[in-house]
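**Student:** just the structure for this:
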Amino acid sequence: MKPLSFFLAATAFGGLAAGQAAAQDAASCAALANMSISGGFVASANVVDAVDPLPAYCEVRATALPAISIEVRLPMEGWNGKYYQAGCGGFCGVLGRADAAAGWINAMRPGLERGYATATSDSGHHGLSVVDAAWAYNNPAAERDWGYRSISETHRVAHAMIGAFYGGTSEQAIFQGCSTGGRMAHMAAERFPEMFDGIIAGAPAMDYTGLVATKMAWLMQANTARDGSQILMPGKEALIGEAVMAQCDALDGKDDGLIDDPRQCEADLSALQCVGEEGEDCLTPAELSVIDRWRQGPVNSAGEQLYPGGVPAGSEPFWWLWLTGNGQGGGKLVNAFVTNFGRYMAFDHDPGAGWTAADFDFDVDPGRMGQSSGFYNADNPDISAFREAGGKMIIWHGWADAIVTPYKTVDWYDAAAEAAGGEDALKENVALFMIPGLDHCGILPRADGLAQAGLDPMTPLEAWLNAGVAPTSIMAGQ
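**Tutor:** You can find the predicted model right below:
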């Protein structure tokens, strides 16, 4: 399998000829700014000097109409003949956000360091932050671009630039993303099965209507009192986490401060209930109820589970960022995501700024997101077209992810194995790595310091694609 041919990309972008010589110098880079493209335009093309470990590259900024902002980075020297595309986190809206930091998640850096031509996009709109969803209000075209079209348009524009700059097409294409970027990775495998030879999907938020609307509304309602106040406040995560670890750490036969599979943990926190005066060293009945509901996950009035599982045991050290806040105005991102998603992105008819998560009806509202589920969701376990094209996919997820449920990823993998005719058949194309104790996308470090910097799915994916060696680990240095 290989990406869209240079001939097709060149035809769409002005009839460039394959095999055309490319002098990879500043003049050749600058010339890309004058390139005429179909369905879009190039805004700028400039050389960025090398800064270790990144090589010098030609930075191209372009727009695919109506509003997908794209950045392409083309190595000035030593291009390896391959292409690497990065996903985008949250509701995105910020071009190249991941590359402004030192991490590799949703960043072009891992590809550029290895000589790949790289690209990313803002997923089709400008946002004030990755939790800003106002751009989607009554705007199905923008929702479509965010959902799936920005993936293929970024690929299309990038390959036109590759053709013009190097005089040929890429011989291999890789996609990498985590969270929403992981959803994009699954979308690429489903909707564009021949576009990428290799895919890395981390903590994939593959079912946005189920996850961000239904599940997150449940989490927020569970922690909201009748007067609108927050029940479980910051400060008791350590108390809860210590009790959970004491009961569940050794279930896997190892006393290592990690819970290998939180599905096996049924910690009883009743001994923590306050007797007499409330304090920081005990839990009120209302706080215990919040935790019980978080562990359960969303159900309707008939008791039917609407989304697999809930907040996993072992994720307590990370609750401040996603669920409770830190008491200083930081964190509690679940609330921001569900509120803005429900107002502007989730429903077939957007309710607007007056909507709150308290308005979510678990009997009715899961059925009112038909259009958005078609745009956003990428949880179809049948990826036979991708597998038949020879694609290889590494999926990884932290077992202590408190925002994107790891249980959904495991359920998807089991269903994909059944659709493929068994796990052995699926393993020919898909490798799953579930990492004990790891936060969402490895953003916050676990107790032993492991975070995203300690992971490297790129090296084993390259070995799988180029040497046929199936991956056995995604830990850096292994």
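**Student:** rest of the way, CA atoms for contacts and neighbours
**Tutor:** OK.
**Student:** shouldn't Ala158 be within a strand?
**Tutor:** No: if the criterion is DSSP: H, G, I helix; E, B strand; the rest coil, then Ala158 is helix and not within a strand.
**Student:** tell me if I'm right that it and Ser150 touch.
**Tutor:** No: using CA atoms under 8 Å, Ala158 makes no contact with Ser150, being 11.8 Å away.
**Student:** now show me the structure for the sequence below, then we'll compare the two:
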Amino acid sequence: MHTRFQPPRAGQAGLVLLAALATLAGCGADDDAVQPAQLSPARPAAFSGTCDTMQARLAGLADTTITAAQDIAAGTLTVGGQPVPAHCRVTGRMLERTSAVDGNSYAIGFEMRLPLAWNGRFFHQGNGGIDGSVVPATGSSGGGPLTHALHQGFAVLSSDAGHAGALGPTFGIDPQARLDYGYQAAIKLTPMAKSLIGTAYGRGPDRSYFGGCSNGGRHVFNAFTRMPEQYDGYLAGAPGFNLPKAAVANIFGAQRYASVATNPADLSTGFTAAERATVAAAVLARCDALDGATDGLVQDVQACQAAFTLAADVPTCSGDRDGSCLSAAQKTAIAPIFSGAVTGSGAPVYTRFPFDAGIGAGGIAFWEFTAPVALDSGAVGFIFGVPPQDPATFNGPAWSLAADIGQLVTSINASSATYTESAMQFMTPPNPTKLAAVRDRGAKILVYHGVSDAIFSAKDSMAWMRGVAAEHADAAAFARLFLVPGMGHCSGGPATDQFDALGALVAWVEHGQAPTQLLASARGAGNPGGVNAEVPAGWAANRSRPLCPYPQVARYSGSGSLDAASSFACRP
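**Tutor:** Below is the predicted model of the structure:
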């Protein structure tokens, strides 16, 4: 049950929440915290030997076939208009097998990029979606990055998580492929990658990092809960650590949109771009000034959720829908998507989604209207559900729009003799708020999440952070969450979405410099990392903002340019 209450004054919500976190921390189960170690900085080293001999030198790696080793010249890759230094690209596969269940061939495909001038660090890159592709091992974070791990001199690993993309979601019919995708591929790859690095440089990495966004962020959460001894820093963007629940919730949303769509074949006609822009404007009208500045950004996320309601703050159409209002039927259909998906009996499926100015952004449409029927249907049907669907008869759109949400929830929690772990076991991190093993060895966790993310709710990350604070009196000493107002899924939206979270994490892990903010900028015209078309016309092309550690809020200091981070400070 959700109780309505009077909207707090600007700043009050942050103070209340900060006090709540302090109270939770004070009664945490882990009050007798040890003093964590301060990890030493990584030491640079040069590549040992030549790249063209690496294939032969790596012949002894257990359960691994090296398929190629190739010199990549400086400038072949670029980031933010800057050349990526020369490196050796090694490709291979691990644990090749033929499935006894579906008859398909499987292996864990990977590539490692090894800088000739190495900074002594390893970056394990978690990839997005349902994996299945070995994307370039660069280690990016933040929208339109100006740098990334490879550019900074890390040895970087990328993998397909144990299955080929040509199979699509039907790889989930194979039980082992499910487990590899969920968490086991990363566990198997880690010692191999460190051994490979040892061959390349004559020693292993001094410091190891695991990073990724979306499903990659989910991989990060599994890494710090399942193998905390292996990594020193964890960088999770938009972490889908409850991905099976989020997928079911997205199907729930599709069914709600279908109920008010004027064209049953096009879910976006249930909530058009013009109507989403109207809701975004209403959110800004109610919430923009809560942080002290009317600037097109809702920094005080908590206060906004208390202040804004779809029913009262968005005009109700008195006649035909024309984009300037929502019909009563639309409000009835759409409100439960934000208040949190439920089963037919009212049991919660997934968390709430916050209202934010980014709801009008173009990228939202894919996640709201296409992904549920094109992606989530296959994921729930073949990868997460027990038993999986029959690919010979499966029709994703029809199946998802007709599915019983309660039955989908049952399926993602089910197991069998063939599928021995449910999706909620193999996909999600065990005990994600109990992090003494991470803390005690001096490791750090940095999470960022767009408030307008339409597939993985920022409120899920906020709840996780509160849970960490409840469990550990010293939570802020090793784990911090940074919300990105206006940003959609991993990047984009009317937001300052360009930032170097990896650099901040390295400074924290290796030099004890806890991040009190991340400096972020918009990607307007001329941005070297790529232009974000969602940057509002009234903003400076390089508008900057501090991203603040939750629950702090970037509040206007009362003077100075609204386009400059220096005019804002992180406060309760």
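**Student:** TM-score them against each other, please.
**Tutor:** Scored against TM-score structural alignment, normalised by the length of the first structure, the superposed chains reach a TM-score of 0.84; 441 aligned residues with a CA RMSD of 2.9 Å.
**Student:** how close does Ile251 of the second structure sit to Ile130 of the second structure?
**Tutor:** Per CA to CA, to the nearest Å, Ile251 of the second structure is found 17 Å from Ile130 of the second structure.
**Student:** so these two - more neighbours on which side?
**Tutor:** Ile251 (31 against 20; other CA atoms under 10 Å).
**Student:** alignment lookup: that one to the first structure.
**Tutor:** Under the alignment (TM-score structural alignment), Ile251 of the second structure pairs with Ala217 of the first structure.
**Student:** relative to its centroid, which residue of the first structure is most remote?
**Tutor:** Residue farthest from the centre of the first structure, counting by CA atoms, centre = their mean, is Gly276 at 44.7 Å.
**Student:** now the match of Ile251 of the second structure: which helix or strand?
**Tutor:** Using DSSP states H and E, Ala217 of the first structure maps to helix 216-222.
**Student:** quick one: that helix to the second structure mean distance?
**Tutor:** Mean deviation of helix 216-222 of the first structure from its aligned counterpart in the second structure after superposition (mean CA distance after the TM-score superposition for the first structure): 1.2 Å.
**Student:** quick one: distance of the very next helix or strand once past that helix to the chain centre.
**Tutor:** Per DSSP H and E, helix 216-222 of the first structure leads on to helix 237-248 as the next helix or strand towards the C-terminus. Relative to its parent chain, helix 237-248 of the first structure has a centroid offset of 28 Å by CA atoms, centre = their mean, to the nearest Å.
**Student:** show me the contact partners of helix 237-248 of the first structure.
**Tutor:** 257-259, 265-269, 281-282, 313-317, 319-320 (CA atoms under 8 Å, 6 or more residues apart in numbering).
**Student:** do the same with stretch 152-159 of the first structure
**Tutor:** With CA under 8 Å, 6+ apart, stretch 152-159 of the first structure has contacts from 4, 6, 9, 62, 64, 68, 70, 72, 85, 118-121, 169-170, 192.
**Student:** matching residues in the second structure for that stretch?
**Tutor:** Stretch 152-159 of the first structure maps onto residues 187-194 of the second structure, going by TM-score structural alignment.
**Student:** ok, average deviation of that stretch from the first structure?
**Tutor:** Averaged out, stretch 187-194 of the second structure is 2.1 Å away (mean CA distance after the TM-score superposition for the first structure).
**Student:** the one residue sitting closest to the centre of the second structure: what's it in contact with?
**Tutor:** The structure's the second structure has its C-alpha centroid closest to Ala238; by CA atoms, centre = their mean the separation is 2.2 Å. Listed by CA under 8 Å, 6+ apart, the contact set of Ala238 of the second structure reads 213-214, 217, 447-450, 453, 456, 458, 461, 489-490.
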